[in-house]
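Asks: Starting from these lines, generate the structure:
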Amino acid sequence: MQNINEKGYPEEWDVVYEPIGALPENYEFGFKEIRYPKGTVFSEVGSKKPLPCDVIFQRDVPVPLRDGAVIYIDLIFPADYKEAMPALINYSPYGKTLPLPAPGNVPPEWHSGLVKFEGAEPAFFCDHGYVIVNPDPRGIGMSGGNMCSLGRQEARDGYDLIEWVASQKWSNGRTALYGASWLAMTQWFQAALNPPHLSAIVPWNGLSDFYRHSLAPGGIPDSGFNQHIEASFYGKNQMEKTSKMVLENHGLMNEYWDDKSAKMEQITVPAYVVVDGIATLHTTGAAEGYRRLSSREKWMRLNANQEWYDQYNPESEEDVLKFLDYYLKQKANEWTQTSPVRIDVNVVGRTGEKVSREFQQWPVEGTVYKKLYLDVADASMSEDEPTQAAEVSYEAETGEVSFTCEVPEDFDYIGYGKAVLYVEAVGNDNMDLFVLVEKCDAEGNAQKPMPVCREDYIQKCMDVIEGICEVSPGAAGRLRVSRRELDQQLSTPFIPVHTFKKEEYLRPGEIVRVEIPLTPRAYRFYKGEKIRFTVGGHDIKVHGNLQTCNKGTHRIHTGTKTASYIQIPVVPIR
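Replies: Okay, here's the model as predicted:
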């Protein structure tokens, strides 16, 4: 039996903790109640959305957890609502102090300023009879304990908060978890415990496996973005340092990281899942979350917008309100007639054109997985295997090679792709591989995906994506070759999943087969355009100062017994 330490984890995990960021000098603490009248505008933070009803703001309400720790939450009520109300919980360590400016490219007229970062908009949901719950989780602000990152401890804390909220006199006993990014990630873990009073979840772009999707995608430690996030936390105690934990144990998967991989199959609650079709951070985890969760009542949207623009778009809020009203207010509306899977197909290179499609499942029905074999002779790809074995090399640290084919007919690329490569390391016993599938025009010029956005916000939207959310020029993937072992239980014919539990180094002259998953995407290809596949020893997306294991030369083998190929999801256009 494992001994659990005071931080909530088995002692043998030896979790790294460091002091959390200091509370701001002007930080205020203590219960306080404020009534904001209808029409209030928080212009001091640049917001332009007036409150459509009177709301009551209660600050620093204490909530006890099962281990005796006390966390503090803020509540925002519709002031004059007479009936018991459902609640939306925005669970994240980003702090609950309000007001805040609109994030990124969100038009200020869509944002009231009373919104916890990436959470539900009170100006909209309070007006429709919902209570907004903004917690400072364990270790954040003045909440007790040490800050934890996902996994069992945060899941238990969320369970306790859900049940506390449902027991309040103003509650109708139904709650939903809501929000984007971290607010979505934590939903997978908390919902897997199936709290009795959790009625629905709305994870908006949330990865579901902290190791595979964020801190070590492809088995390559990559903690830069997480270090940026960790630097934003503040409180009075310590924080779990996952950016350092990924470097422990040689960065391999273990029990600690398995705890931070959500058990999707245990989730049964109704779900409204949003998948980011533009950026890279959350796409795979959100799509896999939807595919693997056991909820019989689940819906998914794959969008073509930057996540914040999509989240606070009035059309999106109205759509999710129908879902929440059905499950949290038991309102007789037509929500269940909504198609289970809705896809915004990115018409890359054709500004202003929008394509939306509806399906019954994910991956979508009608998908044909087509193999395109690499041919070194003319740097091409074809459905026909090359009849001769060949190879191509590039400098391991900065080099790359590309293969191209022309599109014979219009089709939609929707879903999961993968690269299957036969590779060899020259002058090294390991390789870090980076791959990318792009859409190009008829002349071979790459067509960068653009988010659907208001014309006067398009450049601002792109600036935010490129600076923070890393819009990808296509469907990308990566793999440290020594960690190529596949997880036979989690892998499928269309998405390889690796165990990352052991190292298998390469011998001189050894050629090995590797499978690399590609980020799920939804692109429209037209006849005469081109598909380009690139493989290299550096992050083709320009991810930042990523440290690789590369040196020497990489060789890619093609043809006969070493027939390297990419597999793409082809969906006919009807």
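Asks: CA atoms for contacts and neighbours, from now on please.
Replies: Noted.
Asks: Count the neighbours of Ser232 for me.
Replies: 12 (other C-alpha atoms under 10 Å).
Asks: Let's verify it: helix, strand, or coil?
Replies: Here Ser232 is coil, with the state taken from DSSP: H, G, I helix; E, B strand; the rest coil.
Asks: Go ahead and confirm it touches Tyr94.
Replies: Yes: with contact defined as C-alpha atoms under 8 Å, Ser232 counts as touching Tyr94 (7.2 Å).
Asks: by contact count, what packs against the helix or strand where Val274 lies?
Replies: According to DSSP states H and E, Val274 maps onto strand 271-276. If contacts are counted by 3 or more C-alpha pairs under 8 Å, 6 or more residues apart in numbering; DSSP states H and E, strand 271-276 sits against strand 198-204, helix 283-292, strand 298-303.
Asks: let's see this one next to it:
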Amino acid sequence: MPFPVDTVQFEYDATVTMSDGLPLHINVYRPKASGRYPVIITHGIYGKDVLWQTAPPYQAAWEKMSQKLPGLCDGSTCQFMRWEMPDPERWVPQGYVVIHADSRGAGKTPGYLDPLGARETQDYKELIEWAAQQPWSSGKVGLLGISYYAINQWQVAALQPKGLAAIIPWEGAFDAYRDMSYHGGIASTLFSKLWMNTQILPNQHGNGASPFVDAITGGPAAGAAIPETVLRGSASSLLKDMLAHPYDDAYYAQRTPRAERIVVPTLSAGNWSGAGLHLRGNLEAYQQIAAQQKWLRVHTGDHFSPFYAPQSFAVQKAFFDRFLKGDETAFPDEPRVMLTIRDPKNGFRERAESAWPIERTEYQRWYLDANQLQLHQQLPQQGHSASYAARSDGLSFVMPAADTDREFTGPLMAHLWVSTSSADADFFLTLRLLDPTGRDVTFEGANAPAVPVTQGWLRLSQRAQDPARSLPYRPWHAHQAPQAVVPGDPYPIDVEIWPTSIVVPAGYRLVLTIQGQDFSFPHLTEGLFRGSAPFLHEDRDPTLYGGTNTILSGPQQASFLLLPFIPATRQDRGGAE
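Replies: The predicted model follows:
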């Protein structure tokens, strides 16, 4: 297929030999004009030759994004749009080389398929160093992409490949255990099943039954078919591996980057609506990495249109123009933190901040009253308890409505006194917003049509914390071994709730719902996407996690929700700062 832009040189299905002799298959898009240009790379499992808009698992997302971005293909034919990758038709005319690579065992590249494994990350390092040395390369490489193509940016950046000059990890997990495998020690099984069966294995190299078509040749995007017995033995099983490693051991350590080794300029972009996968990692990594030149942006809404929107492309290009091209006039005086403030009544807005968490945060304790099922800033003077069946709608603690708007933006947690009738218990915490009529205010999720404000999880036997890493507003659970649970005994637990931004308008109420199962909105009773999908926690033993749980409150067993209150600035009130 000739490239639709005359000034672009398209090298289809080239190969780069890895250190162990494996040929890594890549597509290279570069300016025809002679010269040396910075390089942007994506390397992963979804198919360098799979056209997004015609691939069966991806068509619905494409249609949704196209409706949100009606001008998406105005500056591009979109013939080279690939799932979660940058569009070469937009980048190459701007003076960049773009490389799309099929990682080991995926698409056209042979080998053992082990997503996010050590060998895959080593291949990525070698590809970066190869690209930096090519005659058409300036020697500077940047990484760009969504989700998987963000997760492996963090991983390979920690290996410090020669030539890597900047990264833009967009909505990508960082901690392999806490961000994507186990939420508070509870296995996120449904996502692993769906991901493996609908996206990873269909594009495994040699899968003769793959529905993916090579958009360039019309042939199979996964290469020539290999025998089924060989195919089954040529890929790891993410779900089996995850369930075989229920604690944060060496398996996850290998897949979790060493933050102190990430030193390149970084633009980290997360999504408030991405609880379950596409938020925590971007925020934690921003705080932990050693890079001196780092920026954080947090948006909201669906998983794709924020990345491909014209204003986002402009930010991405300015960042790369500065750190890959050396243009000191690009990305000028950018605030270190840019947050979308979610206000369901007055509209969402962007606001610049100098730090994360926001420096002027006032952490407020809202105490649970187990008698009245309410949240108050005053500690209840009498002790009470309230119980619920784990497999039920649980208990909802309601904050009184106020006559003024209140903003809560930042990390949050809950300190709870709990007991259970069984030998263990799972606690699912959901922060919800109710309008004056009592109806849930929902938000468009990164991976679901309707999500609550935010969520948190903790398994009671996994309550042990690492004091060296815990913060007053964000507990860090060790997840090294189970602690004993005696039925009926009360235990204090600190539950990490993923950060959020929400303005609670006058007359609206926040609600903390505590359950022993995944949350579903009361008004959504059918289908998969009822409030927590696709990050559901299935296959839990009902004899262990299906008992009766109890929440205690009062002066001796004070349970509270810690919220990040943001006082209004003069600018928020309509004046100048």
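Asks: Got a TM-score for the two of them?
Replies: The TM-score (TM-score structural alignment, normalised by the length of the first structure) is 0.85; 507 aligned residues with a C-alpha RMSD of 1.9 Å.
Asks: ok, back up a step: how big's the offset between the strand holding Val274 of the first structure and the second structure?
Replies: Following superposition, strand 271-276 of the first structure is found to deviate from the second structure by 0.8 Å on average (mean C-alpha distance after the TM-score superposition for the first structure).
Asks: Output the residue interval of the second structure matched by that strand.
Replies: Here strand 271-276 of the first structure aligns to the second structure at residues 266-271, judged by TM-score structural alignment.
Asks: same deal with stretch 369-377 of the first structure?
Replies: Stretch 369-377 of the first structure maps onto residues 363-371 of the second structure, going by TM-score structural alignment.
Asks: Give me the residues contacting stretch 12-20 of the second structure.
Replies: Pro23, Leu24, His25, Ile26, Asn27, Val28, Lys108, Asp123, Glu126, Leu127, Trp130 (C-alpha atoms under 8 Å, 6 or more residues apart in numbering).
Asks: Am I right that the third one is in a strand?
Replies: Yes: secondary structure of His25 of the second structure, determined by three-state DSSP: located in a strand.
Asks: Which position in the first structure pairs with it?
Replies: His25 of the second structure maps onto Tyr72 in the first structure, by TM-score structural alignment.
Asks: Tell me the secondary structure at the closest residue to its match other than its chain neighbours.
Replies: In this structure, Tyr72 of the first structure finds its nearest non-sequential neighbour in Pro62, 4.6 Å apart by C-alpha to C-alpha, 6 or more residues apart in numbering. What three-state DSSP gives for Pro62 of the first structure is strand.
Asks: buried stuff in the match of stretch 369-377 of the first structure?
Replies: By neighbour count on 16 or more other C-alpha atoms under 10 Å, the buried set for stretch 363-371 of the second structure is Tyr363, Arg365, Trp366, Tyr367, Leu368, Asp369, Ala370.
Asks: Same question for stretch 421-430 of the first structure.
Replies: Neighbour-count burial for stretch 421-430 of the first structure [16+ other C-alpha under 10 Å]: Leu421, Tyr422, Val423, Glu424, Ala425, Val426, Asn428, Asp429, Asn430.
Asks: Helix or strand for the fifth one, just tell me which one.
Replies: Assigned by DSSP H and E, Ala425 of the first structure belongs to strand 418-426.
Asks: residues in contact with the alignment partner in the second structure of Thr242 of the first structure?
Replies: Under the alignment (TM-score structural alignment), Thr242 of the first structure maps onto Leu238 of the second structure. By C-alpha under 8 Å, 6+ apart, the residues touching Leu238 of the second structure are Ser192, Met196.
Asks: swap the cut-off to 7 Å and go again
Replies: Ser192 (C-alpha atoms under 7 Å, 6 or more residues apart in numbering).
Asks: Look up how far Phe313 of the second structure lies from it.
Replies: 33 Å (C-alpha to C-alpha, to the nearest Å).
Asks: Check Glu11 of the second structure too.
Replies: 24 Å.
Asks: go on, Pro88 of the second structure?
Replies: Pro88 of the second structure sits 12 Å away from Phe313 of the second structure, going by C-alpha to C-alpha.
Asks: State the pair within the contacts of stretch 12-20 of the second structure that is farthest apart.
Replies: Maximum pairwise distance among the contacts of stretch 12-20 of the second structure (C-alpha to C-alpha): 18.9 Å, between Lys108 and Trp130.
Asks: These two - which one has more neighbours?
Replies: Lys108 (29 against 18).
Asks: SS state for the more buried one?
Replies: coil.
Asks: Now check it against the first structure: what is it aligned to?
Replies: Per TM-score structural alignment, Lys108 of the second structure is aligned with Met142.
Asks: same thing with Ser354 of the second structure?
Replies: Match for Ser354 of the second structure (TM-score structural alignment): Gln360.
Asks: burial of its match, as a residue count?
Replies: 14.
Asks: In space, what's closest to it - neighbours in sequence excluded?
Replies: Using C-alpha to C-alpha, 6+ apart, the closest residue to Gln360 of the first structure is Pro340 (5.3 Å).
Asks: so what corresponds to the one you found in the second structure?
Replies: Per TM-score structural alignment, Pro340 of the first structure is aligned with Arg336.
Asks: residues touching its match, list them.
Replies: Trp295, Leu296, Glu353, Ser354, Ala355.
Asks: May I see those organised as CSV, with distance to Leu231 of the second structure added?
Replies: Output for those, formatted as CSV (distance: C-alpha to C-alpha, whole Å):
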residue, distance to Leu231 of the second structure
Trp295, 42
Leu296, 41
Glu353, 50
Ser354, 51
Ala355, 48
